[in-house]
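S.K.: Here is a sequence with its predicted model. Questions after.
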Amino acid sequence: MQYGSFPFYRPRRMRATEVARQLIRETELSERDFIYPVFVRPGKGERREVPSMPGVFQLSVDLLAAEMKELLRLGVRAVLLFGLPEHKDECGSEAYSDEGIVQHAVRAIRAQAPDMYVITDVCMCEYTSHGHCGKLTDAGEVDNDATLEWLAAEAVSHARAGAHMVAPSDMMDGRVRHLRAALDAEGFTHVPIMSYSTKYASGFYGPFRDAAESAPSFGDRRAYQMDPANAAEGVREAALDIAEGADVVMVKPALSYLDVLHRVKSEFAFPTVAYNVSGEYAMVKAAAQNGWIDEQRVVLELLTSMKRAGADMIITYHAKDAARWLRERGRA
């Protein structure tokens, strides 16, 4: 805009004070946006820090009540549970056992922290002895259709334990439709599905595999997770899962796929979650511990970028710190 030879519109006018900046702020980040991942392990009094993820712990079920209390105090109202089983086998039997670690955790949280919204990860990689996300064929490949039965049994078991929402992360074709049918058949029509719809075969998952003790014993997961080069395919994956009955779709990881996140949200205007994954968290923590970045500023900037790109919810290991910083900023 020009007025004569002088700029008619000066954007700096509305950047001059904090109040002015807040008045025109397009994206607001809130602790209500966050879902906090929690790793549950066997035993009692167990609180083991994940070496590659400073500040993130594996917790035994008896310590969950205190963890939930802290999260709720900070305004974080939803958790995503991952389980480390007592034992692993070829068929991942503890994943769908009503006495499995996640099932015990769900019941404990529902009893001790009824205000917490409990989401459970539905996959096989943490429970199988080979570390892959489903049943193997004789050739050592994951059998897509046979795996669906295991995933359905796991989702129903989680719902029976009291999970508010189930989140299949396996990337098997057709699993959302299969889980929806199984949940409905068992009377769990009220339990929504958060689908890991657009999940890439990423190098950013390394620290998570330490935390969940779920690294594959051979090969990798590129035969079922997505090629990082493909964006249109990610949109198609979200479309398929929505058609199959997903209530929420996901883009994972977040930072390297903000373009895909924006496309998914723009295309479908559907509830969408970004997963701020372990490698993203670990990089920020390492840089902050070396004094190379301002951790608070960088974390809030990164989380804001995810929401700006289209995320309605953000799964993040930064949730507790970010919630604390946002509250402090609000009181300032």
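M.R.: Nice, thanks for sending it over. Residues are numbered from 1 along each chain as shown.

S.K.: can we go C-alpha only for contacts and neighbour counts from here?
M.R.: Fine.

S.K.: So which residues of the stretch 201-332 of the chain form helices?
M.R.: 206-212, 232-244, 258-268, 278-289, 295-309, 319-331 (DSSP state H, counting those that start in this stretch).

S.K.: Looking at these, which is nearest to residue 85?
M.R.: Relative to residue 85, the nearest member of these by C-alpha to C-alpha is helix 206-212, separated by 9.6 Å.

S.K.: Give me the longest strand you can find in this protein.
M.R.: strand 34-41 (DSSP state E).

S.K.: downstream neighbour of it in the secondary structure list?
M.R.: Next in sequence after strand 34-41, counting helices and strands by DSSP states H and E, comes strand 47-49.

S.K.: tell me which residues in that next one are buried?
M.R.: By neighbour count with 16 or more other C-alpha atoms under 10 Å, strand 47-49 contains no buried residues.

S.K.: immediately after that strand, which helix or strand?
M.R.: strand 57-60.

S.K.: quick check, distance from that next one to the centre of its chain.
M.R.: Distance of strand 57-60 from the chain centroid (C-alpha atoms, centre = their mean, to the nearest Å) equals 17 Å.

S.K.: packing partners for the biggest helix by length in the chain?
M.R.: As assigned by DSSP state H, the longest helix anywhere in the chain is helix 144-161. In this structure, helix 144-161 packs against helix 101-112, strand 117-122, strand 165-168, helix 175-185, with contacts taken as 3 or more C-alpha pairs under 8 Å, 6 or more residues apart in numbering; DSSP states H and E.

S.K.: one more structure, for comparison:
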Amino acid sequence: MNTFYRGRRLRRNQALRTLMQDVSLSSNDLIMPYFVADVAEKEFYKPINSMPGQAQYSIHSLLKRVEKAVKAGLKACILFGIPSTKDSCGSQGWLETGIVQRAVKALKSEFPNLIVVTDVCLCEYTAHGHCGVLSPNGEVLNDPTLELLSKVALSHAIAGADIVAPSDMMDGRVAAIRHALDQQGFENLAIMSYAVKYASSFYGPFREAAESAPQSGDRKSYQMDFANSSQALLEAEADVNEGADILMVKPIGAYLDILRLLHDNFSLPLAAYQVSGEYSMIKAAAEKGWINEEAVILESLIGIKRAGASLILNYFTEELLLKGLVK
């Protein structure tokens, strides 16, 4: 008579292992980030050195890139804009003719079934690189920034975005954006809030990709301290109460415990952002031959799903779809 657990019975071949999986990964789980630049050159494609395989695109080049991904099964993307000019308040961020606004219109015209998410922030558009309005002494001013973020979100909604995603970490921004959208008849437009966004060193390559590095100081006064978990619940609860439809944790690799914390305390769908630094580290290790790239990508994403994510924003999405590793 057996007196011990024989777990190997359900792991002895691939068919059994697949049948027994608690979670799985599909194209419905993944959101691909794209960087679109306001340039005159039609075929513009600028590789991002710190993110092998990623680039800035003109709208024309973006459409060609997305077409291949959609044919491979891409369901959703998120857009980050690189404007032609910047100023102290980020005014390019809410122009009807802004780069993200034009890109949204083009994508929705060509691929009406593609879910287009837009990042709502000012850091890509301000000359100082911060996510809000600066005081004369360099402090990021919370409440004056809310009006500008609402204008950005509304301009994205008018352009045809399916979801707006505020990433700035200003207090009260979800309520301000929800009010602005509802007032203009966009009450059915979803908000995916970067509810728990940490001041992280893993964002390094993104600064190059989005050309959004702060010109002075850092973002620790408004992004979360990575030593704190209790504040994550407070931030998420505030966004739920203000009208968020989806909550996001960013970054995710070092914060799976935070994702599980939100999963256990809230009923909204959860998104997780596997950020640029996480992507670049996997790519660098794979280039050195130290890891099996495809295996590590899948393991990391399954781990994020297992921790509670409904959606994963990550730069591997295209690659996984084009190679048929995810259906």
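M.R.: Right, received. Where do you want to start? Source: prediction; values computed, not measured.

S.K.: sorry, back to before: state the span of structure 2 onto which the longest strand of structure 1 is aligned.
M.R.: Aligning strand 34-41 of structure 1 against structure 2 (TM-score structural alignment) gives residues 30-37.

S.K.: Other residues contacting the matching stretch?
M.R.: If you take C-alpha atoms under 8 Å, 6 or more residues apart in numbering as the criterion, stretch 30-37 of structure 2 is touched by 55-59, 62, 74-84, 99-100, 103, 209-210, 311-318.

S.K.: May I see the PyMOL selection of the buried members of the residues you listed?
M.R.: Here is the PyMOL command that selects the buried residues among the contacts of stretch 30-37 of structure 2 (16+ other C-alpha under 10 Å):
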select buried, resi 55+56+57+58+59+62+74+75+76+77+78+79+80+81+82+83+99+100+103+209+210+311+312+313+314+315+316+317+318
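
S.K.: re the thing from before, any chance of CSV for the helices and strands packed on helix 144-161 of structure 1, columns distance to residue 252 of structure 1?
M.R.: CSV is the format used below for these (distance: least, C-alpha to C-alpha, whole Å):
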stretch, distance to residue 252 of structure 1
helix 101-112, 22
strand 117-122, 14
strand 165-168, 13
helix 175-185, 17
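
S.K.: Compare those and give me the one nearest residue 18 of structure 1.
M.R.: Once those are compared by C-alpha to C-alpha, strand 117-122 is nearest, at 34.0 Å.

S.K.: what residues does the closest one touch?
M.R.: Contact with strand 117-122 of structure 1 is made by 77-82, 102, 106, 109-110, 151, 154-155, 158, 163-170, as judged by C-alpha under 8 Å, 6+ apart.

S.K.: One more: stretch 13-29 of structure 1?
M.R.: So stretch 13-29 of structure 1 is contacted by 303-304, 307-308 (C-alpha under 8 Å, 6+ apart).

S.K.: With distance to residue 26 of structure 1 added, can I get the helices of the stretch 201-332 of structure 1 in TSV?
M.R.: Formatted as TSV, the helices of the stretch 201-332 of structure 1 follow (distance: least, C-alpha to C-alpha, whole Å):
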stretch	distance to residue 26 of structure 1
helix 206-212	32
helix 232-244	25
helix 258-268	15
helix 278-289	25
helix 295-309	8
helix 319-331	17
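
S.K.: right, and these - which one's nearest residue 143 of structure 1?
M.R.: helix 232-244 (19.0 Å).

S.K.: That closest one corresponds to what range in structure 2?
M.R.: Here helix 232-244 of structure 1 aligns to structure 2 at residues 230-242, judged by TM-score structural alignment.

S.K.: Return the mean post-superposition distance for that stretch against structure 1.
M.R.: Stretch 230-242 of structure 2: mean distance to aligned residues in structure 1 after superposition is 0.8 Å, counting by mean C-alpha distance after the TM-score superposition for structure 1.
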